[in-house]
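[1] Compute the structure for the input listed below.
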Amino acid sequence: MIENSELSELAAFAAVATHRSFRKAALERGISASAVSHAISNLESRVGVRLFHRTTRSVSLTDAGQMLFARLGPALVDMRDAVDSLNSWRDTPFGTVRLNVPNTIAPFVLGPMIETVLKANPGLKLEIVATDRRVDIVDEGFDAGIRFGERLSQDVIAVRIRSDLRFAVVGSPAYFESRDIPRTPHDLHAHVCIRYAFPSGTILHWEFARDGESVHVEVDGPLMLDSQELMVDAAVRGVGLAYVWEQRAAPAVKEGRLLRCLEEWCPLEEGLFLYFPSRKHQSAGLRAVIDALKA
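    Here you go, the predicted structure:
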């Protein structure tokens, strides 16, 4: 029979193997990084085999560690599912749900949901990582992610969630003092535009639609940023036009520091999904999150 200490060591091993990081494993386990390191050292001493290659900058599995992780992963999933099945005997779900969501939209999609879910489910914990980096939710140990439909792979289950997101093209009154307000997306070629770069280096194209017509514009300008907050700030300062989520620019628009243009060319984004691996059990906690996001 496996003792509690051994189960704890194996859980720590699985967390480090998933995240390739002692620090991230410690955050997931709710313990210190030194405690995780101690658990791994005890496990390696007990089995007599090195499970990780460690350097000051990286952690990777040895061949033995890869074999153990491959065998251990399904067993841990079965145990989590067994514990989650107890939710049918409770009034509300318990456990932790780990979500990944693009940083650019996180506040507007998750803000209302967080309060709703946590108040309704006192035994539930949410761990949310907001990043515009492309994330493999399986490799990085997430229960689910949020992404636009065109970026989803075919081997996931995707649930459409409610969205009132749309882009806005904005510029300052000072910027428009010497330039005409664009009337169609094609007019943007004559304007100075602030471009957005994803962590991968991919540049965001400005996309528009109206009356069944779709227009993609590759804009130009001297400034490229990886933060929509900085884009709004630069637009307020008159650097150029910014193409950001409507809610991101709303305070500056309301205060008159930014003016909107091409509004009729910026429809609502309808393809926002919460997704998770098709082979993953949908826990009661994840179902609570899905219901709140769809509401």
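
[2] Going by C-alpha atoms from here, please, whenever you check contacts or count neighbours.
    OK.

[3] and residue 164, helix, strand or coil?
    With DSSP: H, G, I helix; E, B strand; the rest coil as the basis, residue 164 sits in coil.

[4] dump the residue contacts of the closest residue to it other than its chain neighbours.
    Nearest residue to residue 164, sequence neighbours excluded (CA to CA, 6 or more residues apart in numbering): residue 268, at 6.2 Å. Residue 268 makes contacts with 163, 164, 165, 166, 167, as judged by CA atoms under 8 Å, 6 or more residues apart in numbering.

[5] Sequence B follows; please return its structure for comparison with A:
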Amino acid sequence: MKQNFTVRQGALDGVEVFLSVAQHRSFRKAAAELGVTPSAVSQTVRVLEARIGAALFMRTTRSVGLTEAGERFLSRAKPAFEELVAAGEVARGLGQRPTGLLRLTVPRAVVPILLEPLIASFCKAYPEIEVELATSKEVIDIAAEGFDAGIRLGHLVAADMVAVPLTPPFRLIVVGSPYYFAAHGRPENTDDLRQHACLRWRRSSGALAPWSFNVNGQAIEIAVSGPLIAGDFPTMLGAAIEGLGLAQLPEPMVAEGLRAARLVHVLEAYAPVLPGVFLCYPSRRQILPKLRAFIDHVKSRQAGDGKVQAQSVAGRAGSRKKR
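    The predicted structure follows:
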């Protein structure tokens, strides 16, 4: 079948011209307002009337009036056209300044350790942007589900996505509570895990995730067993703190527990390194100002954190020199 490479005429063709003539009751004044010739206005109205199948204006040499069909058409077309114009202004505003609803799909685990402080500062900096966080353990199709961007672990970022790093690479580490180790001892190597209670994570696919390790430069996976299976990392973290068993979790997630001595790190020599967490979105060409503002905010926060870390290192170095 031969394709038609022209756009067919739509119901809105000529409506703006009609409304201008109806307002001014003059083809000449409408032409002046629209910046076209009176003959062009007259021709457009004739085409519109032919498509509708009714005369919309009564024309004399001295005046222009509306027919009954024109009056009815005006009563419905004017508010509809004004609404379309307003819709265009709203869309234009979204394309020119940071405003509107920013929808992000995120893993639940990263919300407390990464997004809470970031979102708080972003909302204060951009009060005209509303942020919606949709947490899920499944990998959501960002474009198909209407999200502006997603948060992903590095190995889950699709090749056709633009990715902005939110964290540096980090380790996947095994932790347990001091109470657990007091009762069961510490594993010294990966084989010892057979004698330990290991908390497991069920992926969105339904499969149980094995534990991953780096042994002599080789990546290996081990099937473990234990008393609890969870669908998210925060549940596993809480169970580990309560002494239910060992958990393998991202290092940033357990950092506070380690500092507070509620958790202890074991098997450090075997910890694999993950690429980190990324903000990803479909295309640079489709970025609205609200998403661009969020990306810039992320980068500025990272730059600020880097400066703080550099100052801290310099301060410690200076302190050592004085001593």
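
[6] about what we covered before: what distance do you get for the residue nearest to residue 164 of structure 1 to residue 69 of structure 1?
    Separation of residue 268 of structure 1 from residue 69 of structure 1 (CA to CA, to the nearest Å): 43 Å.

[7] picking up where we left off before, which one of the contacts of residue 268 of structure 1 is nearest to residue 2 of structure 1?
    residue 163 (46.9 Å; CA to CA).

[8] about what we covered before: any quick PyMOL command for the buried ones out of the contacts of residue 268 of structure 1?
    Remark: buried members of the contacts of residue 268 of structure 1, expressed as a PyMOL selection using 16 or more other CA atoms under 10 Å:
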select buried, resi 163+165+167
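
[9] Is it possible to get CSV of the contacts of residue 268 of structure 1 that adds distance to residue 219 of structure 1?
    As requested, the contacts of residue 268 of structure 1 are arranged in CSV below (distance: CA to CA, whole Å):
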residue, distance to residue 219 of structure 1
163, 26
164, 25
165, 22
166, 19
167, 15
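
[10] Would you mind checking which of the contacts of residue 268 of structure 1 is nearest to residue 84 of structure 1?
    For these, the nearest to residue 84 of structure 1 is residue 163 (29.1 Å; CA to CA).

[11] Now do the same contact list for the closest one.
    109, 268, 269, 270, 272.

[12] Alignment lookup: the last one to structure 2.
    Residue 272 of structure 1 maps onto residue 277 of structure 2 when the alignment is built from TM-score structural alignment.

[13] For that match, the count of nearby residues, please.
    23 (other CA atoms under 10 Å).

[14] And for it, nearest residue in space, chain neighbours not counted?
    Per CA to CA, 6+ apart, closest to residue 277 of structure 2 is residue 153, 4.5 Å.

[15] Number of residues surrounding the counterpart of the one you found in structure 1?
    Residue 153 of structure 2 maps onto residue 148 in structure 1, with residues paired by TM-score structural alignment. Using other CA under 10 Å, residue 148 of structure 1 has 15 neighbouring residues.

[16] Surely residue 148 of structure 1 and residue 272 touch.
    Yes. Applying CA atoms under 8 Å as the test, residue 148 of structure 1 and residue 272 come out as touching, 4.5 Å apart.

[17] That'll do, ta.
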